[in-house]
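Enquirer: Predicted model follows, preceded by the sequence.
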Amino acid sequence: MKKDQEKVVLFSFYGRSGMWHYATQYSNALSKFKKVYLVCPTFADKEFLCNRVKILEINSSPSIKNFILDTLNIFQHLKLLIKIWKINPSSIHFLDNHPWSIIYALLLKMLGFKIIFTQHDPIQHSGEPRKHIQRIINRLQLIIGDYIVVPSNLFKEYIVKKWKVKEKKVVVYPHGHYAFFLKYKNKGVKEEENTILFFGRILKYKGLDLLLKSLLILKKEGYKFKLIIAGAGDLKPYKKLLEKIKENVEIHNRYIREEEIPHFFQRASIVALTYHDATQSGIIAIAYPFGKPVIATNVGSLPEFVIEGKTGYIVDKNPDEIAKAIKKILYSRSTREEMKNNCKKITYEILDWEKNLKKILYIYD
């Protein structure tokens, strides 16, 4: 049966946080060019989706117990497969590395559909709880997929050389901006002087230790600052460092809801991404629309998205270098204002979802 070239089915099984933000904005952008159907969990917040995107819901609970039951619910999976068969899209695109993606991809490939995967993390992070499972899923995706979408040229080169994948099979699509968070801005919240934001899940690879050591240097030199830590995760490994600058730290050690996110970015002067290792970062996609300069370590594809001296600084994984970069921005109002304007401008030049999609639409033909 000839496929409908105007239709594309996208999959996003996680339904919350960064993966869901990405899926909704990608779906919205692609719907400007194709008829888009998005498979997603019933619990996912559909508020971020435009009315052009047609939703196909499935039970995919975030709790382990219910997830096992959802996995064993053969009826719901069969029902979804029948729906997709009737839609008859040109392509099936999995936007994350959920374990179900492999099973669905194999079944849909046997039914004659083109399979596309987005790999956000071609190289797994240190300290990531699921990194061994992710590595296996990534490898299977390279075998099954007709196209693999990655966020930067760095990772295209890695996949082509490491796994001997044909170059034309790997497509670069930069992570788009999260300007949709601007609609949650609170007019009463203002930027707070000398405030650094460390935002997101607290995991070993995120390098909170590097940031704390750099701020300890600033404290010893007599500089005033405030650090806001906002995100879920284990802070015990950083207890001693936090104790040394406790009067300068504000901690929100929990999951941050979508409507709360702008509050923290509005208050910040700069955003710190002092990672030990990384592939990309959705934090930049939030920081730029809010006009917040970024200090990032020279890891993964971060240097491709931080324009040196324009939207922030790229530094080595060294507390002294991080401290120097912080001082350049935090204590110079003119530098911050210039970078603020640059960040907002870059949002719609480099990180525009639709503009970048036009370059890869051929993968759906």
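Expert: Looks like it came in fine. Numbers count the residues shown, from 1 in each chain.
Enquirer: rest of the way, CA atoms for contacts and neighbours
Expert: Will do.
Enquirer: Excluding covalently adjacent residues, which one is nearest to the most centrally placed residue in the chain?
Expert: Closest residue to the average C-alpha location of the chain: Gly282 at 3.4 Å, with Cα atoms, centre = their mean. With sequence-adjacent residues excluded and distances taken as Cα to Cα, 6 or more residues apart in numbering, Gly282 is closest to Gly18, at 6.8 Å.
Enquirer: Please, where are all the strands along the stretch 101-250 of the chain?
Expert: 114-118, 147-150, 170-172, 195-199, 226-230, 249-252 (DSSP state E, counting those that start in this stretch).
Enquirer: May I see those strands organised as JSON lines, with distance to Phe67 added?
Expert: Formatted as JSON lines, the strands of the stretch 101-250 of the chain follow (distance: least, Cα to Cα, whole Å):
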{"stretch": "strand 114-118", "distance to Phe67": "22"}
{"stretch": "strand 147-150", "distance to Phe67": "27"}
{"stretch": "strand 170-172", "distance to Phe67": "31"}
{"stretch": "strand 195-199", "distance to Phe67": "28"}
{"stretch": "strand 226-230", "distance to Phe67": "28"}
{"stretch": "strand 249-252", "distance to Phe67": "28"}
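Enquirer: for those strands, which one sits closest to Glu349?
Expert: strand 170-172 (16.3 Å; Cα to Cα).
Enquirer: what packs against that closest one?
Expert: Contacts defined by 3 or more Cα pairs under 8 Å, 6 or more residues apart in numbering; DSSP states H and E place strand 170-172 against strand 147-150, helix 153-162.
Enquirer: try 6 Å this time
Expert: Using 3 or more Cα pairs under 6 Å, 6 or more residues apart in numbering; DSSP states H and E, the elements in contact with strand 170-172 are strand 147-150.
Enquirer: Tell me which residues are up against the strand it packs on.
Expert: 116-119, 169-173 (Cα atoms under 6 Å, 6 or more residues apart in numbering).
Enquirer: repeat that for 7 Å
Expert: Strand 147-150 is contacted by residues 115-120, 142, 156, 169-173 when judged by Cα atoms under 7 Å, 6 or more residues apart in numbering.
Enquirer: And for stretch 182-201?
Expert: 224-233, 259, 262-263, 266-272, 330.
Enquirer: hmm, back to that, so which of the strands of the stretch 101-250 of the chain is nearest Ile360?
Expert: strand 170-172 (7.3 Å).
Enquirer: Take the strands of the stretch 101-250 of the chain and lay them out in CSV including distance to Lys79 and mean neighbour count.
Expert: Formatted as CSV, the strands of the stretch 101-250 of the chain follow (distance: least, Cα to Cα, whole Å; neighbours: other Cα atoms under 10 Å):
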stretch, distance to Lys79, mean neighbour count
strand 114-118, 20, 24
strand 147-150, 26, 24
strand 170-172, 31, 20
strand 195-199, 39, 23
strand 226-230, 40, 21
strand 249-252, 42, 14
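Enquirer: A further structure is provided below for comparison with the first:
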Amino acid sequence: MTPNLAEFSVQLIYMRIAVFIKSTTFHVGFGGLETQNLVLCEGLVKAGNDVTIFSPQKELKIENSNLNGVKYVFVNCVNRTLFSSLNSESWLNKSYKSFLELHKVQPFDIVLSQSSAGIGVIKRKKDVGVKVVSVSHGSILSEFKTRISDASSVSDWVNIIKDLVFVLTIFFGRQRDFILNSNRVIAVSEFVKKVIIDETYVPKEWVEVIYNGINPLLFSSEYVKRENDFVNILYVGRVIKSKGIDIILESLSKMKNMDFFLNIVGEGNFTKNAKKLASKFGISQKVKFHGRLGLQEIIKLLYKNDIFVMPTRRVEGFPMTLVEAMFSGIPIIATKIGGVPEAVFDGETGFLIDNPNVSDFTAKLNTLINDKGQREVFGRNALNKAQNIFSAGKMVEKYVSVFKEVLNENS
């Protein structure tokens, strides 16, 4: 997954970097955040830096590891947020202790905190004389609003009420702590930048937008012309109602006489309901639920499909599945919400719908199903955009540039 050094244009300098994240690709059930952190850290190592990742041990039986030049420290700790500063076994305190042990032997130049994972060091950064750059992937308030709008049962509301104290603690405490006490904040999209400025009042000049990147070498550098007997449609992500799975199925039910096939990749609590809907709409024979797949399997599937869909109701920070689709040269239909419009260029690489509803989505999907030429134009444009904007090399280059700026600042 390591990016090609030929992509870098800035002058790279050696740095010793400590990265804090709550989970890694070693852990069970890892997702996009963990994968992106891996790509970033391996890219930083490839660029000549020394990188150590600190993460909770959780179910792992090992305390240390080294993979592709990236060093890992798995901290045996208690993963609680409330009153964590008072608990000597908490992630906040144990992660700082583990960091300090290595920092005293050979000082780190800079700390990178994925969201609030580095809060233990952030709170004490002046004491240890280290600067911190944090990455914001979104807002817990936006996530909570989505849960409220998506609630459909008594149990949903019970869980929402139970989690309210935790959400408020994060919103008024942890989120503001890590953002306002970092030397610089990286937002994964312009949308996320606006949200955290509005919610924390962090000065806008402290926030830099860097899009997550993908290693282009995982994909073909040329547009692959698809020759399918059916128009294959793909969804990749969590199978939950707020992702718009019901919209996809109902829309396709209105086109059941067309030659299409829907592939759904992912797991979630809406899977059983989605299968029932497919049966109810009479399209079960045209839908396959693949479950959870690895990145390489997803890439292979992307090249077999003609249209990528994501009519999400959720406020998404920056969905990497859209970038993966772009690198495979596939047009996208998605909702104009959150950071999605920063990855889908309406009328150029696909279509954006203003509202996640069946009628608007059906109209755009019908257009692409019936127009192969348009699909190919959008697909070529998507690949070009991805290569120019969303490569891992460009991502690493921009992180290095931010690190250099922060290290050169006096405060």
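Expert: Cool, the structure landed. In this text the structure is predicted, and so the values were computed from the model without any measurement.
Enquirer: rewinding a little: could you say which helix or strand holds the residue nearest to Gly282 of structure 1?
Expert: Applying DSSP states H and E as the criterion places Gly18 of structure 1 in helix 17-30.
Enquirer: what range in structure 2 matches that helix?
Expert: Mapping helix 17-30 of structure 1 onto structure 2 (TM-score structural alignment) gives residues 31-44.
Enquirer: Next: stretch 305-314 of structure 1.
Expert: The aligned range for stretch 305-314 of structure 1 is 343-352, by TM-score structural alignment.
Enquirer: Figure out how far that stretch is from the centre of its chain.
Expert: 19 Å (Cα atoms, centre = their mean, to the nearest Å).
Enquirer: How about stretch 330-345 of structure 1?
Expert: The answer for stretch 330-345 of structure 1 is 24 Å, by Cα atoms, centre = their mean.
Enquirer: against structure 2, where does that stretch fall?
Expert: Counting by TM-score structural alignment, stretch 330-345 of structure 1 corresponds to 369-384 in structure 2.
Enquirer: Same question for the matching stretch: list its buried residues.
Expert: Buried residues in stretch 369-384 of structure 2, counted by 16 or more other Cα atoms under 10 Å: 369, 374-384.
Enquirer: can you list the residues you listed in JSON lines and add secondary structure and distance to Val224 of structure 2?
Expert: Formatted as JSON lines, the buried residues of stretch 369-384 of structure 2 follow (DSSP: H, G, I helix; E, B strand; the rest coil; distance: Cα to Cα, whole Å):
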{"residue": "Ile369", "secondary structure": "helix", "distance to Val224 of structure 2": "18"}
{"residue": "Gln374", "secondary structure": "helix", "distance to Val224 of structure 2": "15"}
{"residue": "Arg375", "secondary structure": "helix", "distance to Val224 of structure 2": "12"}
{"residue": "Glu376", "secondary structure": "helix", "distance to Val224 of structure 2": "9"}
{"residue": "Val377", "secondary structure": "helix", "distance to Val224 of structure 2": "12"}
{"residue": "Phe378", "secondary structure": "helix", "distance to Val224 of structure 2": "12"}
{"residue": "Gly379", "secondary structure": "helix", "distance to Val224 of structure 2": "9"}
{"residue": "Arg380", "secondary structure": "helix", "distance to Val224 of structure 2": "9"}
{"residue": "Asn381", "secondary structure": "helix", "distance to Val224 of structure 2": "12"}
{"residue": "Ala382", "secondary structure": "helix", "distance to Val224 of structure 2": "12"}
{"residue": "Leu383", "secondary structure": "helix", "distance to Val224 of structure 2": "10"}
{"residue": "Asn384", "secondary structure": "helix", "distance to Val224 of structure 2": "13"}
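Enquirer: I'd like those residues laid out as a markdown table, including distance to Asn357 of structure 2.
Expert: Output for the buried residues of stretch 369-384 of structure 2, formatted as a markdown table (distance: Cα to Cα, whole Å):
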| residue | distance to Asn357 of structure 2 |
| --- | --- |
| Ile369 | 18 |
| Gln374 | 23 |
| Arg375 | 22 |
| Glu376 | 25 |
| Val377 | 25 |
| Phe378 | 22 |
| Gly379 | 24 |
| Arg380 | 27 |
| Asn381 | 26 |
| Ala382 | 24 |
| Leu383 | 27 |
| Asn384 | 29 |
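Enquirer: which one among those gets closest to Arg147 of structure 2?
Expert: Distances from Arg147 of structure 2 to the buried residues of stretch 369-384 of structure 2, taken by Cα to Cα, are shortest for Ala382, at 31.2 Å.
Enquirer: Assess the claim that that closest one and Gly329 are in contact.
Expert: Yes: assessed by Cα atoms under 7 Å, Ala382 of structure 2 is found in contact with Gly329 at 5.7 Å.
Enquirer: where do the helices sit along the stretch 251-400 of structure 2?
Expert: Assigned by DSSP state H, counting those that start in this stretch, the helices in the stretch 251-400 of structure 2 fall at 271-280, 295-302, 320-327, 358-370, 372-389, 392-408.
Enquirer: Dump those to TSV, plus distance to Ile110 of structure 2.
Expert: Below are the helices of the stretch 251-400 of structure 2 laid out as TSV (distance: least, Cα to Cα, whole Å):
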stretch	distance to Ile110 of structure 2
helix 271-280	43
helix 295-302	30
helix 320-327	26
helix 358-370	46
helix 372-389	26
helix 392-408	7
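Enquirer: Please name whichever of these is nearest to Val51 of structure 2.
Expert: Using Cα to Cα, the helices of the stretch 251-400 of structure 2 put helix 392-408 closest to Val51 of structure 2, at 12.6 Å.
Enquirer: gap between that closest one and the chain center?
Expert: The answer for helix 392-408 of structure 2 is 19 Å, by Cα atoms, centre = their mean.
Enquirer: can you check stretch 322-331 of structure 1 too?
Expert: 25 Å.
Enquirer: What's Ile115 of structure 1 aligned with over in structure 2?
Expert: Using TM-score structural alignment, Ile115 of structure 1 pairs with Val132 in structure 2.
Enquirer: isn't its match right next to Ile110, touching?
Expert: Yes: using Cα under 7 Å, Val132 of structure 2 is in contact with Ile110, at 5.9 Å.
Enquirer: Quick check: His93 of structure 1 vs Ile136 of structure 1, distance?
Expert: 19 Å (Cα to Cα, to the nearest Å).
Enquirer: These two: which is more packed in?
Expert: His93 (24 against 11; other Cα atoms under 10 Å).
Enquirer: before we move on, which element is that one in?
Expert: strand 89-94.
Enquirer: what stretch of structure 2 does that strand fall on?
Expert: Counting by TM-score structural alignment, strand 89-94 of structure 1 corresponds to 108-113 in structure 2.
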